[in-house]
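Novice: Test case, fold it:
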Amino acid sequence: MSRTWFITGANRGLGRAFTVAALDAGDTVVATARDPHTMADLATERLTVLPLDVRDRDRVFATVVEAFDVTGRIDVLVNNAGYGLVGALEELTENQIRDQIDTNFYGALWVSQAALPHLRAQGSGHIVQISTVGAVGSLPLFSMYNASKWALEGFSASLADELRPFGIKVTLAQMGGFDTDWAKSSMKFATGIPAYSAAREAILGMPDYPDMSAEPPTTEQPATDPAENEWADAAPEVAAAALLDLVGDPNPPLRKVIGPSAHQMVTMALDARRQDYLTDPEFTWPA
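Specialist: Sure thing, here's the model as predicted:
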């Protein structure tokens, strides 16, 4: 049976791969992007592209209503819109911090909130929040990105319990590194303070943040998720295939780790937390 999808940030990277995979599977997709013209090459009668900036709550609610009006129902809602912000906390401006949280956290929250009455009315649906292995651990220079995804995970875990009685499922897709624009043109950087040069060298392999206004290098550089930078990145089609398997599962998990080496990163992050708790003699880690 074909499904109907609603995918945010669908014009490039993982969002585009998800859209293409769903269409190839014979499904119907409502895809959103800030600039819908960037998806003109995917024209098909099973694809509806709507303009949307997920930071705009009123626009989100109107767009979700439009999506249900066009398709009649939504079976899979994928909150994918987001980007990476790099900078030590001291280096980040208020606008940079607010924009990161508005996009990665509030954007997913508004879309989820807007869809809930419709999903309850139809008695089904699967909300997939595109998270990251960075929501399990942390990394210097990525505090606001980590914070946005930790917040996403916190509200989504509660949301899953709220929606279970209505037949609506919620899954946090904890992504590892994929070869997308995430670490290229989509990434934003703070203005560096010399005191953090060593941190930049350790994490980014350079003493200064890259100049994103400069001409791109003649050779393609590998893209990495911050929590995944020790391993080579996988093609976004790998993530799309895993997502299709996930939404095809009649009993999907709350958390699903996706990526060739993402499991190792989650293991390392959880072990670091376990070691912290073990310093407390009154704490016993579950067997």
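Novice: For the rest of this, base every contact and every neighbour count on C-alpha atoms.
Specialist: Fine.
Novice: check contacts around Lys149.
Specialist: 104-105, 131-132, 134-135 (C-alpha atoms under 8 Å, 6 or more residues apart in numbering).
Novice: Tell me the one among those residues nearest to Gly26.
Specialist: Ser131 (25.7 Å; C-alpha to C-alpha).
Novice: can I assume that closest one sits in a strand?
Specialist: Yes: assigned with DSSP: H, G, I helix; E, B strand; the rest coil, Ser131 falls within a strand.
Novice: Hmm, Ala173 and it touching each other?
Specialist: Yes: because the distance of 5.3 Å satisfies C-alpha atoms under 8 Å, Ser131 is recorded as touching Ala173.
Novice: For Arg3, which non-adjacent residue is spatially closest?
Specialist: Spatially, and ignoring its direct neighbours in sequence, Arg3 is nearest to Asp27 (5.1 Å; C-alpha to C-alpha, 6 or more residues apart in numbering).
Novice: got the residue ranges for the strands in the stretch 151-287 of the chain?
Specialist: Ranges of strands in the stretch 151-287 of the chain, per DSSP state E, counting those that start in this stretch, are 168-175, 188-189, 255-258.
Novice: highest average neighbour count across those strands?
Specialist: strand 168-175 (a mean of 24; mean count of other C-alpha atoms under 10 Å).
Novice: Go ahead and flag the most central residue of the protein.
Specialist: Compute the mean C-alpha point of the chain, and by C-alpha atoms, centre = their mean the closest residue is Ile130, 3.3 Å away.
Novice: Quick check: that one vs Val170, distance?
Specialist: Look at Ile130 and Val170: by C-alpha to C-alpha, to the nearest Å, they are 11 Å apart.
Novice: which stretches of the stretch 51-200 of the chain form helices?
Specialist: For the stretch 51-200 of the chain, the helices defined by DSSP state H, counting those that start in this stretch cover 57-71, 94-101, 107-122, 143-163, 197-204.
Novice: how far does the second one sit from the chain's center?
Specialist: Between the centre of helix 94-101 and the centre of its chain there are 17 Å (C-alpha atoms, centre = their mean, to the nearest Å).
Novice: Quick check: which helices or strands does it pack against?
Specialist: helix 143-163 (3 or more C-alpha pairs under 8 Å, 6 or more residues apart in numbering; DSSP states H and E).
Novice: Quick check: buried residues in the helix it packs on?
Specialist: Neighbour-count burial for helix 143-163, counted by 16 or more other C-alpha atoms under 10 Å, picks out 143-153, 156, 159-160, 163.
Novice: this one as well, want them side by side:
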Amino acid sequence: MSVASSDQDNLTLRAAAASRVWFITGASRGLGRAFTEAALAVGDRVVGAARDVSPLDELAAQHPGRLLALRLDVTDRAAVVDVVDQTVRHFGRLDIVVNNAGALFAGMIEEFTEAEARAQLELNFFGALWVSQAVLPPLRAQSRGHLVQMSSIGALGGFPSTGLYSASKFALEGMSEALAAEAARFGVKVTIVQPGGYWTDLYTSSKATTPNPVYDTLRTELAKQWAEGSIDSEPRLAAEALMTLVNSDDPPLRLLLGSMVYDLAFDISQRRLDTWADWEQVSRAAEQAIPAPATEPA
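Specialist: Next up, the predicted model:
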């Protein structure tokens, strides 16, 4: 081996050591694809996980050795653990995890079958939970890392026809807040990202319940609202925001993406504050400290 080639090999090794390792679920399309492209564009390495990874073939060819596409159904807990183990073995470490895999099952609450309701929670909540559990050991062992939980505008409140989707995201956020407090002592950061609308296939690929005609009028009203008030952006903008987030030394627990969702978050929060204030007297009257009740002897 020549001195020149040896120096080049050393440069390559140093570059690999400096680049971050990402684990992104739902990486083959939509926001996940945009996140994958953004990470590769800055020289980082990515494990792109998805049920169908064939859309990543061309991207992997463009970035040899830096994109590892692994087939994964996040609802399979054992498979999640195995793929995370493969990630750490292949790249030697793990720096940024983006829990992005998810889907929308639309329908009024009354219309959901048990199987449909469980399927929505299995993917959006339990899938993210299994990934979070699997990545914590390597992140904790490194005493560093950043876990990004992709939530939704649907977690700001419950909306007609997306109630089970909102339920799955509410559950994700409650779990993630607790996880953030638990992981902080080990140097692991957690951020919940709440994006607004983006031009992805979330809606076109969504599934739907069997419509109950009693909700036909409401469906018509909703369709009109969405047609007149929908604001959707390029996924690239969400990816740029994500890069700013993961480059921060002090990332927030929550991050809103988009002016519409930003304004909506403040509006919903203010309405909640107003309601709590209106009912303050009832709330405070429901609490009065008393000694522990005496227990009957066994």
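Novice: Any idea what the TM-score is?
Specialist: Once superposed, the chains reach a TM-score of 0.88 (TM-score structural alignment, normalised by the length of structure 1), with 263 aligned residues with a C-alpha RMSD of 1.7 Å.
Novice: rewinding a little: TSV for the helices of the stretch 51-200 of structure 1, including distance to Gly9 of structure 1?
Specialist: Shown next, in TSV, are the helices of the stretch 51-200 of structure 1 (distance: least, C-alpha to C-alpha, whole Å):
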stretch	distance to Gly9 of structure 1
helix 57-71	13
helix 94-101	14
helix 107-122	10
helix 143-163	16
helix 197-204	26
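Novice: Compare those and give me the one nearest Ala272 of structure 1.
Specialist: helix 143-163 (16.1 Å).
Novice: average gap between that closest one and structure 2?
Specialist: Average distance, helix 143-163 of structure 1 versus aligned residues of structure 2 after superposition (mean C-alpha distance after the TM-score superposition for structure 1): 0.4 Å.
Novice: What residues in structure 2 pair up with that helix?
Specialist: Mapped onto structure 2 using TM-score structural alignment, helix 143-163 of structure 1 covers residues 163-183.
Novice: picking up where we left off before, indicate which one of the helices of the stretch 51-200 of structure 1 is closest to Gln275 of structure 1.
Specialist: helix 143-163 (20.0 Å).
Novice: Spit out the contact partners of Leu255 of structure 2.
Specialist: 191-194.
Novice: re earlier: return the member of the contacts of Lys149 of structure 1 nearest to Asp233 of structure 1.
Specialist: Thr132 (13.6 Å).
Novice: Can you tell me what the closest one aligns to in structure 2?
Specialist: Using TM-score structural alignment, Thr132 of structure 1 sits opposite Ser152 in structure 2.
Novice: now swap in Gln113 of structure 1 and tell me
Specialist: Match for Gln113 of structure 1 (TM-score structural alignment): Gln133.
Novice: quick one on the thing from earlier: so the residue nearest to the centre of structure 1 makes contact with Asn104?
Specialist: No: if you go by C-alpha under 8 Å, Ile130 of structure 1 and Asn104 don't touch, sitting 9.5 Å apart.
Novice: quick revisit: pick the one among the contacts of Leu255 of structure 2 closest to Ala241 of structure 2.
Specialist: Taking these together and measuring to Ala241 of structure 2 by C-alpha to C-alpha, the closest member is Val193, at 10.0 Å.
Novice: Provide a list of residues in contact with the closest residue in space to Ser112 of structure 1 that isn't next to it in sequence.
Specialist: With C-alpha to C-alpha, 6+ apart as the measure, Ile127 is the residue that lies nearest to Ser112 of structure 1, at 7.5 Å, once sequence neighbours are left out. Neighbouring residues of Ile127 of structure 1 by C-alpha under 8 Å, 6+ apart: 76-79, 112, 168-171.
Novice: got those residues as TSV, with distance to Asp56 of structure 1 columns?
Specialist: Listed next are the contacts of Ile127 of structure 1 as TSV, based on distance: C-alpha to C-alpha, whole Å:
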residue	distance to Asp56 of structure 1
Val76	22
Leu77	18
Val78	17
Asn79	15
Ser112	13
Ile168	25
Lys169	25
Val170	23
Thr171	24
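Novice: Out of those residues, the closest to Met206 of structure 1 would be?
Specialist: Once C-alpha to C-alpha is applied, the member of the contacts of Ile127 of structure 1 that ends up nearest Met206 of structure 1 is Asn79, at 32.2 Å.
Novice: give me every residue that touches Ala241 of structure 1.
Specialist: Here Ala241 of structure 1 is in contact with Ala21 (criterion: C-alpha under 8 Å, 6+ apart).
Novice: And the contacts of Lys149 of structure 1, which is closest to Val20 of structure 1?
Specialist: Ser131 (19.9 Å).
Novice: any idea how far the residue lying closest to the closest one once chain neighbours are set aside lies from Val78 of structure 1?
Specialist: Sequence neighbours aside, Gln174 is the residue nearest to Ser131 of structure 1 in space, at 4.7 Å (criterion: C-alpha to C-alpha, 6+ apart). With distances taken as C-alpha to C-alpha, Gln174 of structure 1 is found 13 Å from Val78 of structure 1.
Novice: Neighbours of Ser121 of structure 1, how many?
Specialist: Actually, residue 121 of structure 1 is Ala rather than Ser. 10 (other C-alpha atoms under 10 Å).
Novice: how near is it to Ala235 of structure 1?
Specialist: 37 Å.
Novice: how about Asp27 of structure 1, what's its partner in structure 2?
Specialist: Under the alignment (TM-score structural alignment), Asp27 of structure 1 pairs with Asp44 of structure 2.
Novice: That match and Ala17 touch, don't they?
Specialist: No: taking contacts as C-alpha under 8 Å, Asp44 of structure 2 lies outside contact range of Ala17: 9.8 Å.
Novice: Looking at these two, which one has more neighbours?
Specialist: Asp44 (20 against 14).
Novice: contacting residues for that one?
Specialist: Asp44 of structure 2 neighbours (C-alpha under 8 Å, 6+ apart): 19-22, 66.
Novice: Gly32 of structure 2 versus that one, what's the distance?
Specialist: In terms of C-alpha to C-alpha, Asp44 of structure 2 sits 15 Å off from Gly32 of structure 2.
Novice: and if you look at Thr162 of structure 2?
Specialist: Distance from Thr162 of structure 2 to Gly32 of structure 2, by C-alpha to C-alpha: 21 Å.
Novice: For those two, work out which one has more neighbours and name it.
Specialist: Taking neighbours as other C-alpha under 10 Å, Thr162 of structure 2 and Gly32 compare with Gly32 leading, 25 against 17.
Novice: list the contacts for the counterpart of that one in structure 1?
Specialist: Per TM-score structural alignment, the equivalent position to Gly32 of structure 2 in structure 1 is Gly15. Contacts for Gly15 of structure 1 were tallied using C-alpha under 8 Å, 6+ apart; they are 7-9, 80-81.
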